[in-house]
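> Give me a 3D structure for the following:
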Amino acid sequence: MKDIPVHLLKERASSGLEINRFFKGDKPKADEPLGAHRDDHYIFFVIEGGWGSLMVDFNEIVIQESCLYYVLPGQVHHRIQNEGAYGWFIAVDTMLIPPDYRNVFENQLLLQQPYTLNDVQKRQCESLLNLLFERYREDEQAVFNLSVVHSLLQSFLGIAAGCFSQTGKPGMLMSRPVQLAQDFKKLLVEHVRTIKSPSAYAAKLNVSETYLNEALKKATGLSVSYWIQQEVILEAKRLLYYSQLNVKEIAHALGYEDHAYFSRLFKKAEGVTPLAFKADYRK
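Predicted structure coming up:
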């Protein structure tokens, strides 16, 4: 039995970002996935007009004019049906999303419905995305261009996080697997540098390792070990990009005494060495 395919952003974009406009009636490209799949990154949609739909984890999501919507890493979804919709598609490496924003997006797991932008918010998003798209298409080698692109992206992500932070409904009951998944992810972000063992996280959550794994698979479709590795690599990428630490220092900061082992782990996950990743993102 074939597993659900996971599509990797690094295979399409070297800057941690892909942004495109789509129009009414656009047909899928020859290499574009049509069936159910997961992504290892966030996807945001901003609908400027018309309406479309997509299936996300067995739920049909209808997105209309002025809507903002996102798909989390690991969620199973199909290509957007946009016969009558036009707008923006933005794929973002999790590394580029600040932890505070991630908390907002991931805590919407049950309430993850499109957000309707008001006129001011829509105008701001459209202006920002047009400028981001212009800079994104410019020569990557231009001085500071990648920094400008990432700064504009941060502004868009801040607007999106601000919108969705207003949509929570206090008192809404979560299923046990969803609540456990959210508690686990919070612990993981806090302890990823020192704890890599699924059983240790299970102990902190007062459940068995088997139960935690079952809950994660039910809520996210992926195992505890998968999410631990994703968070380790994410933290490594942040340190490689934002800090002045060398690879050996980063390995030690993440709890690996053997920096050669850490480098092999990173290359297996990302397809490039830590040094190559750092060079690509800082060029």
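
> going forward, measure contacts between C-alpha atoms and count neighbours the same way
OK.

> Was I right to think Asn82 contacts Pro28?
No. Assessed by Cα atoms under 8 Å, Asn82 is found out of contact with Pro28, at 10.3 Å.

> run this one through as well so I can compare:
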Amino acid sequence: MVLKIPVIEQCTVSGDMQQGIMVEDLAGYLARNKNLIFPHRHNFYHLLLFTKGGGKHTIDFETFDIVPWQIYFMSPGQIHSWSFEGEMDGYVVNFDKDFFKTFLLRPDYLGSFSFFSGFVRDEVFTVKEAEREVIVDTFKRLRTYVRDVDFAHISLLYIFHLLEKQRDLPSPLQEDIYNRTLLRNFLNLIELNYRSLRLPKDYAALLYITPNHLNALCQEVLGSSAGEIIRNRVLLEAKRLLVIKDYAIAEIAYELNFNDNSYFTKFFKKGEGVTPEEFRKKHT
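Okay, here's the model as predicted:
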């Protein structure tokens, strides 16, 4: 049994898409996609800069108040919805998962930017005033010359670097680079295996390190144990599935590799504080 989650395809919402990328003003994008308010996930990268407007938007069940000059990044697979208020404006960029594949030597390069960490807490922030003019100008140029794929690659990476620089993150030491690479590999492995591998020792073996090393690394960088990170990923997927009302709780438990429905319910309530049914009622 394979569950089908509402996935918004790039071609469905992107209109005049060129070679795997779309750049559009927010007002025009919303006018074309006025019914896109239900929880859904994309199969592409999605970033949005607000320059005007208000309301709320939610990414993986974390809700944010919209303010001008807020920007958010979403990776493929994350669930989001929005509720806008007033006159909205800004810029939207959608690009395919493989957009940088032939342009960058390292296919995992996007993961080096903090806002592509996979954690919602890193994906939403405010653009500092000193960077606003140059970032808007770059968005305008990117929209004008989006058919030039090399220009689009370079411009988008330029925006990423400007935004990463303005976050004032400390430069990592060599040891930090090694540990963060390990952590990124751990998170990637969870993404691939969370349905079947639930123990830190399984992931530590795949990374050729000890479970103690893995746990210490997770505690130091993320403030959670390796086991908690694995369980949180399973819990997140359960929440994503629960907002789609067509599937029974037992079906979701089966998809996530729980032995029975009652065990899944206990797992969910321990992590979220409510039963799956209560969570679904609240979010749908």
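
> care to give me the TM-score?
The TM-score (TM-score structural alignment, normalised by the length of the first structure) is 0.54; 197 aligned residues with a Cα RMSD of 4.3 Å.

> just to revisit the earlier point, out of Asn82 and Pro28 of the first structure, which sits in the more crowded spot?
A side-by-side neighbour count of Asn82 of the first structure and Pro28, using other Cα atoms under 10 Å, places Asn82 first with 21 against 12.

> what's around the closest residue in space to the more buried one that isn't next to it in sequence, how many residues?
Spatial nearest neighbour of Asn82 of the first structure, excluding adjacent residues (Cα to Cα, 6 or more residues apart in numbering): Gly52 at 4.6 Å. With neighbours defined by other Cα under 10 Å, the count for Gly52 of the first structure comes to 19.

> Tell me if Gly52 of the first structure really is in a helix.
No. Assignment of Gly52 of the first structure by DSSP: H, G, I helix; E, B strand; the rest coil gives strand, placing it outside any helix.

> and the gap between it and Leu180 of the first structure?
From Gly52 of the first structure across to Leu180 of the first structure, the span is 32 Å (Cα to Cα, to the nearest Å).

> Please name the nearest non-neighbouring residue to Leu48 of the second structure.
That would be Val92: by Cα to Cα, 6+ apart, it lies 4.6 Å from Leu48 of the second structure.

> Name the SS class of the one you found, please.
strand.

> need the contact list for the residue mapped onto it from the first structure.
Taking TM-score structural alignment, Val92 of the second structure has Phe89 as its aligned residue in the first structure. Taking Cα atoms under 8 Å, 6 or more residues apart in numbering, we find Phe89 of the first structure in contact with Ile19, Asn20, Arg21, Phe22, Ile43, Phe44, Phe45, Val46.

> Residue in the second structure paired with the fifth one?
Meaning Ile43 of the first structure. In the second structure, the residue matched to Ile43 of the first structure (TM-score structural alignment) is His46.

> Grab the nearest non-local neighbour of that match.
That would be Asn94: by Cα to Cα, 6+ apart, it lies 4.6 Å from His46 of the second structure.

> Just confirm the one you found contacts Gln10, I think it does.
Yes. Between Asn94 of the second structure and Gln10 there is a contact under Cα under 8 Å: 7.2 Å.

> got any residues that touch both of these two?
The contact lists of Asn94 of the second structure and Gln10 share Phe44, where a contact means Cα under 8 Å, 6+ apart.

> Comparing the two, which shows the higher neighbour count?
Legend: neighbour count by other Cα under 10 Å for Asn94 of the second structure and Gln10, higher for Asn94 (23 against 20).

> What's the separation between that one and Leu182 of the second structure?
29 Å.

> can you check Arg41 of the second structure too?
From Arg41 of the second structure over to Leu182 of the second structure the distance is 27 Å, taken as Cα to Cα.

> quick one: which of the two has more around it?
Ranked by neighbour count (other Cα under 10 Å), Arg41 of the second structure and Leu182 place Arg41 first, with 22 against 19.

> which secondary structure elements does whichever strand or helix holds Gly49 of the first structure contact?
Using DSSP states H and E, Gly49 of the first structure sits within strand 42-56. Counting by 3 or more Cα pairs under 8 Å, 6 or more residues apart in numbering; DSSP states H and E, the packing neighbours recorded for strand 42-56 of the first structure are strand 59-64, strand 67-71, strand 81-92.

> Show me which residues of the first one are buried.
The one in question is strand 59-64 of the first structure. Buried residues in strand 59-64 of the first structure, counted by 16 or more other Cα atoms under 10 Å: Ile61, Val62, Ile63, Gln64.
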